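1. structure for the following, please:
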Amino acid sequence: MTFRWFHRMGSPKWFYETSGRFMPWLGGLAALLIMVGVIWGLAFAPSDYQQGNSFRIMYVHVPAAMLAQSCYVMLAICGVVRLVWRMKIADVALQCAAPIGAWMTVVALVTGSIWGKPTWGSWWVWDARLTSMLILLFLYFGLIALGNAITNRNSAAQACAVLAVVGVINIPIIKYSVEWWNTLHQSSSFSLTEKPTMPPEMWLPLLLMVLGFYCFFGAVLLLRMRLELLKRESRTRWVRSMVMDSPLALGAMRAAR
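-> This is a model prediction of the structure:
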C-alpha cells in the first residue's frame, strides 16, 4: 500500500489534482501563524537580559535558517528519488524548491549580520556557522544555474540530482559547527526536538514563526510545482482537457511559459 501511494505520487496529473486541495490551507495557516508570531514576538515578548531588544530579529532569522537547511535536505531526497526511481515529479520539486531555499538562506545571512552587529560588533566574521551557511547559498545558486544551463531536461535533472545529494554533506557541518569548532556563533537556543532554554513567552512565538515559515514554504512550493507541471505537461491530454474546462488553468499555463 505504501509503495502504491509512493508511485501514484509520481504521477503529474494525480499530484496536480491533490496539491490543489492542500495549497489554500497551507497559505491560510502560514498567514495566520506568521501574523500572530510577529505581533507576539515583536510587541509582547520580554526583552533579553543580555541583548535587549536586538534579539527580536531571531523571530525571522531562526525560522529562515532552519527552513534553508531543511529545504536542502528535501532537495537531496528528491535527488535520490530522481536517480533511483526516475520520477519526473522529483525533478520538478527540486527545481522549484531551490530558489525558495536560496531566498531563505539570503534572509538568514542578512538577518544574522544585522543581529551580529550589536552582538559581535561586526556585520560579518568568518565564523564556521556563517561560512558553511554561505556555502549553502552557493550550492543553491549552483543548482539553479545548472538546471538552467543544460538544455536537455533529463541531463539537467541527473546533474542537479547528483549535486543535491553530494551537497547535503554541508547540512550536518552547519548544524554541528558550533560544537566542532570554537566559533562566535551561539549554540541553538531553539530546537523542535529538545526543550528550549528560553522562557515560554519567548519561544512560543518563535515556534509559531517556524511553523508559519514551513507552511509558507509548502504553499509556495506547491504553487510553483503546479505551474511547472502545466508547462512541462502542456502537450498531454489531461492538461489540454483541463485547460478547455478552466480558463484559470489556461492563464496559469501561459504565465508558466
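2. going forward, measure contacts and count neighbours with C-alpha atoms only.
-> Noted.
3. quick one, helices of this structure?
-> Under the criterion DSSP state H, the chain carries helices at the ranges 2-9, 12-39, 58-85, 88-120, 128-149, 153-167, 170-180, 200-232, 237-245, 247-256.
4. between those helices, which gets nearest to Pro46?
-> With distances scored as CA to CA, the stretch of the helices of the chain nearest to Pro46 is helix 200-232 (7.0 Å).
5. by contact count, what packs against that closest one?
-> helix 12-39, helix 58-85, helix 88-120, helix 247-256 (3 or more CA pairs under 8 Å, 6 or more residues apart in numbering; DSSP states H and E).
6. can the helices of the chain go into JSON lines with extra columns for distance to Gly52 and mean neighbour count?
-> As requested, these are exported to JSON lines (distance: least, CA to CA, whole Å; neighbours: other CA atoms under 10 Å):
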{"stretch": "helix 2-9", "distance to Gly52": "48", "mean neighbour count": "10"}
{"stretch": "helix 12-39", "distance to Gly52": "17", "mean neighbour count": "16"}
{"stretch": "helix 58-85", "distance to Gly52": "12", "mean neighbour count": "21"}
{"stretch": "helix 88-120", "distance to Gly52": "10", "mean neighbour count": "20"}
{"stretch": "helix 128-149", "distance to Gly52": "23", "mean neighbour count": "19"}
{"stretch": "helix 153-167", "distance to Gly52": "37", "mean neighbour count": "19"}
{"stretch": "helix 170-180", "distance to Gly52": "23", "mean neighbour count": "16"}
{"stretch": "helix 200-232", "distance to Gly52": "13", "mean neighbour count": "21"}
{"stretch": "helix 237-245", "distance to Gly52": "55", "mean neighbour count": "14"}
{"stretch": "helix 247-256", "distance to Gly52": "46", "mean neighbour count": "15"}
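7. I have a second one here; can you model it like the first so I can compare?
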Amino acid sequence: MWAFIHKLGSPKWFYGISQRLQPWFWVVALVLIAVGTVWGLAFAPADYQQGNSFRIIYVHVPSAFLAQSIFVTMAVAGVIFMVWKIKIADMAAAVMAPLGAAMTFISLFSGAVWGVPTWGTWWMWDARLTSMLILLFLYLGVIALRGAFASRDSASRAASVLAMVGVINIPIIKYSVDWWYTLHQPASFTLTERPAMPTEMWLPLLIMVVGFYCFFIAVTLLRTRTEILRREANKRWVRELAGEAN
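-> The predicted model follows:
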C-alpha cells in the first residue's frame, strides 16, 4: 500500500499513467453528458408542478455535487501535502480550484434561473444558497492565495490550510435544508432512499452526475500533467521528454 502511495506521489509516474487514463475519462464523460442531456431535455416527462422548468436540474444538481466534491478533494490533497509533503497532491489541488469555482458559479446561476419560476425571485438569503455563495468565496480565496506569495511553498501551505479549514462548510451546505427553515428542496439523491421522482426523470440525472465527475477527472488529469511539466521543467526526464517531442 505504501509503495503504491509512494509511486502515486511521483510526478514522472503520475504523468505516464495519467496519459493512458485521460482519453478514457474524456470519452466516457462526453458520451454520458451527451446521453444525459438529450434524455433529460428532450425525452424526460415534464414535472407535474414545475413543468419544463425543472429540466435545469440536469445542470444544476451535477454542478452542485461537483462543486462540493472538488473542495473536499482539495482539502484531502492539502492534508496529504502538509503531512507527507507529496508534491503531486498540491499540483492537483492547484488545478482543481478554478474548475471548482466554475462549478459553484454554474450551480448558483442555474439555481437563480430555476428560482424565478419556482420561488418568484432570482435570489434570497436562503441557508443553502448562502452557504454555496460562501463556497464560491472560499474557492476564490484559495485561488488568490496561490498568487499572493512569492514563494510557491508558502502559497501552497496557505492554500492548503484554507481548504482544510473551509471544508467545514461542506456539511453545512449538505444539512442546511435540515437544520434551518429553507425553501430549497432536499437532496435529489440519497444512499438510503429511492428517489421520489420517476425513473425516467432521475436516471438521466444520475447519468449526468456520473458524466460530470468523469469530466472533472479528465480535466484534472490534463491540467495536472501541464502543471507537472511547468514545475518539473528542470528535471532530466522532462528535458528528455521535450527532446523526444522535438
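8. quantify their similarity with the TM-score.
-> Once the chains are overlaid, their TM-score stands at 0.98 when taken by TM-score structural alignment, normalised by the length of structure 2; 246 aligned residues with a CA RMSD of 0.8 Å.
9. quick revisit: make JSON lines out of the helices and strands packed on helix 200-232 of structure 1 and add distance to Pro46 of structure 1.
-> JSON lines is the format used below for those (distance: least, CA to CA, whole Å):
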{"stretch": "helix 12-39", "distance to Pro46 of structure 1": "13"}
{"stretch": "helix 58-85", "distance to Pro46 of structure 1": "13"}
{"stretch": "helix 88-120", "distance to Pro46 of structure 1": "17"}
{"stretch": "helix 247-256", "distance to Pro46 of structure 1": "45"}
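10. to Glu194 of structure 1, which of those helices lies closest?
-> Here helix 58-85 is closest among those (CA to CA), at 14.6 Å.
11. what range in structure 2 does stretch 54-68 of structure 1 sit on?
-> The alignment of stretch 54-68 of structure 1 onto structure 2 (TM-score structural alignment) covers residues 53-67.
12. just to revisit the earlier point, quick one, which of the helices and strands packed on helix 200-232 of structure 1 gets closest to Leu208 of structure 1.
-> helix 12-39 (5.3 Å).
13. with structure 2 superposed, average distance for that closest one?
-> After superposition onto structure 2, helix 12-39 of structure 1 sits on average 0.4 Å from its aligned residues (mean CA distance after the TM-score superposition for structure 1).
14. can you give me the offset of that helix from its chain's centre?
-> Here helix 12-39 of structure 1 is found 14 Å from its chain centre; the criterion is CA atoms, centre = their mean, to the nearest Å.
15. helices and strands around that helix, which ones?
-> The elements that helix 12-39 of structure 1 packs onto, with contact taken as 3+ CA pairs under 8 Å, 6+ apart, are helix 200-232.
16. which residues touch the match of stretch 54-68 of structure 1?
-> Defining contact as CA atoms under 8 Å, 6 or more residues apart in numbering, one finds that stretch 53-67 of structure 2 is touched by 36-37, 40-41, 46-47, 100-101, 103-104, 106-108, 110-111, 114, 117, 188, 204-205, 208-209, 212-213, 216.
17. coming back round to it: export the helices of structure 1 as TSV, with columns for distance to Glu194 of structure 1.
-> As requested, the helices of structure 1 are exported to TSV (distance: least, CA to CA, whole Å):
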stretch	distance to Glu194 of structure 1
helix 2-9	30
helix 12-39	20
helix 58-85	15
helix 88-120	22
helix 128-149	20
helix 153-167	26
helix 170-180	14
helix 200-232	12
helix 237-245	46
helix 247-256	42
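18. and of those helices, who's closest to Thr193 of structure 1?
-> Smallest distance to Thr193 of structure 1 across these (CA to CA): 11.8 Å, for helix 200-232.
19. mean offset of the closest one relative to structure 2 (after superposition)
-> Counting by mean CA distance after the TM-score superposition for structure 1, helix 200-232 of structure 1 comes out at 0.5 Å.
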